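Peer 1: Coordinates only, no sequence provided:
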């Protein structure tokens, strides 16, 4: 009796193992590339331990079928991440929808964390029509983001999909930090990096119709100095010099954008002068503009930006992001109304 019991158990176990291993081997032979199966997948949630020996073969066969289905789904590329599964009225998903790529530092990365951020607004406006990708990375520069940039290019070029609608490059806020700051990127290197990024997008076949927007770094909000401070002393200070450096890098971004436009590429490339947008907005609120006392510069007589524009004199608050977003949407609708109007 005991031998019969052991023989039955061995037969059930062998059957179960074959039921598991065989479909895996078949799938591996047909496609060796598939993502890792999550423990939260239907495989783990549906399978329960058998309560008696006769159930072993049945339960293990059920498990192997679920596993086979899951692996088949993965190998066919249907197990896309959540960000690639945006439904549309036509039934399209993220794998077939065009992308909008937002590339930059923390000012881009955190634009998805607030309702007025341009990342959040573009995501809402293009829901079901495009996938908005957050390729912002805090504390980075045009130099340190080269690898990430290459990855964004490869992610589109490596598989059939529509050309991205838009590629926004928003850099310079960290590059413009004064030396010997660790983030500082010399102005000629910064310019070269921008030109390289734009040229790669323009010459990559998978980006054949992609629109490119170069966004300037914003000003910083230097604390207002004492009314008795000497102007020349303040101009030598770290605050004003950093503010002025941001302005210099902003002008360079616009120079690069205008150069591509002058070369007949204005239908693909545009510059967004965010530095001027913010300064102009604050001057309009003041009712006057004094080039010697522009907002946020920290010189005697200059005022700080209105509360809510910045949170820490560098990063945007809700009001600041709204100004940024409104200007970007105006640019897109005015420059390419057939796409963004």
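Peer 2: Yep, that arrived. Since the structure is predicted, the reported quantities are computational estimates derived from the model, not experimental observations.
Peer 1: switch to C-alpha atoms for all contacts and neighbour counts from now on
Peer 2: OK.
Peer 1: So in this structure, which helix runs the longest?
Peer 2: Taking DSSP state H as the criterion, the chain has its longest helix at helix 2-30.
Peer 1: Provide the contact partners of stretch 157-170 at residue level.
Peer 2: 95-105, 107-108, 156, 204-217 (C-alpha atoms under 8 Å, 6 or more residues apart in numbering).
Peer 1: That stretch: how far from the chain's middle?
Peer 2: From the chain centre to the centre of stretch 157-170 is a distance of 12 Å (C-alpha atoms, centre = their mean, to the nearest Å).
Peer 1: Give the buried residues for the longest helix of the chain.
Peer 2: Residues 9, 12-13, 15-16, 19-20, 23-24, 27 are the ones in helix 2-30 that count as buried (16 or more other C-alpha atoms under 10 Å).
Peer 1: Over to stretch 193-202?
Peer 2: Of all the residues in stretch 193-202, those buried under the rule 16+ other C-alpha under 10 Å are 193-195, 197-198, 201-202.
Peer 1: could I get those as JSON lines with secondary structure and distance to residue 296?
Peer 2: Shown next, in JSON lines, are those (DSSP: H, G, I helix; E, B strand; the rest coil; distance: C-alpha to C-alpha, whole Å):
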{"residue": "193", "secondary structure": "helix", "distance to residue 296": "28"}
{"residue": "194", "secondary structure": "helix", "distance to residue 296": "26"}
{"residue": "195", "secondary structure": "helix", "distance to residue 296": "29"}
{"residue": "197", "secondary structure": "helix", "distance to residue 296": "30"}
{"residue": "198", "secondary structure": "helix", "distance to residue 296": "31"}
{"residue": "201", "secondary structure": "helix", "distance to residue 296": "35"}
{"residue": "202", "secondary structure": "helix", "distance to residue 296": "36"}
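Peer 1: next, the one to line up against it:
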């Protein structure tokens, strides 16, 4: 079967997770299983989420992530980085993950134009913006994890917003569809501006809007990683994007790779041959 590769950091890696985050009732993993179920017997969903990776590392390992044409054909590739690139420089602990904004943009551009991708002539590349950050929840998670250390913000809502904007701009420049997850979550939090004012961005400690913060808290169990509700937003956004850009590639539009068990004509034609 052709492959649908999910390439990203820990948020992608955990897309199939059956762990239940603290204070939640159900496992977080929804996006991966839902996508695999939707494309069952049509495309293979391949999880290439690499926890902790930034775009500098992603670019380096890309040829090991994408199969050659002799190994498999890639139908879809999602590129979902930025949460680690946007980590503030010189923050605890080492090693540092921060990648400056312009290098982040350059790395993404190098990834989408890499020869190992261009080898797959009909590959459909989907850029995904980094999601918002919930600063209060991140600080609380650090207090629980390391009670003897004063927590310090490693990621901020405003800084991450600039990396999301860079993904949008690259999508426009290279004519690639962008799943704007940052805006999808912020819309649900009652925020409809792509600006980066700390006083206005939900999730910032400078923002006193508790209602908006509560919405993001329901998405980000440690201020960064997803709950089931957040993965559902990602899945719904992915299905809408595919329907809009490639309606012939939606799950309902694709045939089974192997015939149904009761397709008598198919089995009659296949008798004595390899399907």
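Peer 2: Happy to help now that I have it. Remember, it's a predicted structure, so these values are computed and weren't measured experimentally.
Peer 1: Please work out the TM-score for the two chains.
Peer 2: Here the TM-score for the pair of chains, by TM-score structural alignment, normalised by the length of structure 2, is 0.72; 219 aligned residues with a C-alpha RMSD of 2.7 Å.
Peer 1: coming back round to it: in strands only, show me the contacts of stretch 157-170 of structure 1.
Peer 2: Those of the contacts of stretch 157-170 of structure 1 mapping onto strands are 99-104, 211-215, per DSSP state E.
Peer 1: Among the residues you listed, give me the pair with the biggest separation.
Peer 2: Distances among these were taken as C-alpha to C-alpha; the most separated pair is 99 and 215, at 18.5 Å.
Peer 1: And the helices in the stretch 101-250 of structure 2?
Peer 2: 101-112, 115-118, 135-145, 157-174, 181-188, 210-219, 228-245 (DSSP state H, counting those that start in this stretch).
Peer 1: isn't residue 85 of structure 2 right up against residue 99?
Peer 2: Yes - applying C-alpha atoms under 8 Å as the test, residue 85 of structure 2 and residue 99 come out as touching, 4.6 Å apart.
Peer 1: coming back round to it: for residue 197 of structure 2, which of the helices of the stretch 101-250 of structure 2 is the nearest?
Peer 2: Counting by C-alpha to C-alpha, residue 197 of structure 2 lies closest to helix 157-174 out of the helices of the stretch 101-250 of structure 2; the figure is 6.5 Å.
Peer 1: which residues touch that closest one?
Peer 2: Contacts of helix 157-174 of structure 2 (C-alpha under 8 Å, 6+ apart): 82-83, 86, 101, 104-105, 109, 127-135, 176-178, 180, 182, 194-198, 201-204.
Peer 1: Which strand or helix spans residue 180 of structure 1?
Peer 2: Assigned by DSSP states H and E, residue 180 of structure 1 falls within no helix or strand.
Peer 1: any idea what it aligns with in structure 2?
Peer 2: Superposed on structure 2 with TM-score structural alignment, residue 180 of structure 1 falls opposite residue 90.
Peer 1: now the closest residue to residue 89 of structure 2 other than its chain neighbours: how far from residue 173 of structure 2?
Peer 2: Nearest residue to residue 89 of structure 2, sequence neighbours excluded (C-alpha to C-alpha, 6 or more residues apart in numbering): residue 98, at 5.4 Å. The gap separating residue 98 of structure 2 from residue 173 of structure 2 is 24 Å, by C-alpha to C-alpha, to the nearest Å.
Peer 1: In structure 1, what range does stretch 240-249 of structure 2 match?
Peer 2: Aligned by TM-score structural alignment, stretch 240-249 of structure 2 falls on residues 330-339 of structure 1.
Peer 1: What residues sit buried inside the matching stretch?
Peer 2: Buried residues in stretch 330-339 of structure 1 (16+ other C-alpha under 10 Å): 331-332, 335.
Peer 1: what about that stretch, distance to the chain center?
Peer 2: Here stretch 330-339 of structure 1 shows a centroid-to-chain-centroid distance of 21 Å under the convention C-alpha atoms, centre = their mean.
Peer 1: ok, now how distant is the residue most central in space within structure 2 from residue 11 of structure 2?
Peer 2: Nearest to the geometric centre of structure 2 sits residue 80, at 4.1 Å (C-alpha atoms, centre = their mean). Using C-alpha to C-alpha, one gets 8 Å for the distance from residue 80 of structure 2 to residue 11 of structure 2.
Peer 1: One more: residue 79 of structure 2?
Peer 2: Separation of residue 79 of structure 2 from residue 11 of structure 2 (C-alpha to C-alpha) stands at 12 Å.
Peer 1: All the strands of the stretch 51-200 of structure 1, in order from the start?
Peer 2: Taking DSSP state E, counting those that start in this stretch as the test, the strands found in the stretch 51-200 of structure 1 are 99-104, 131-136, 166-170.
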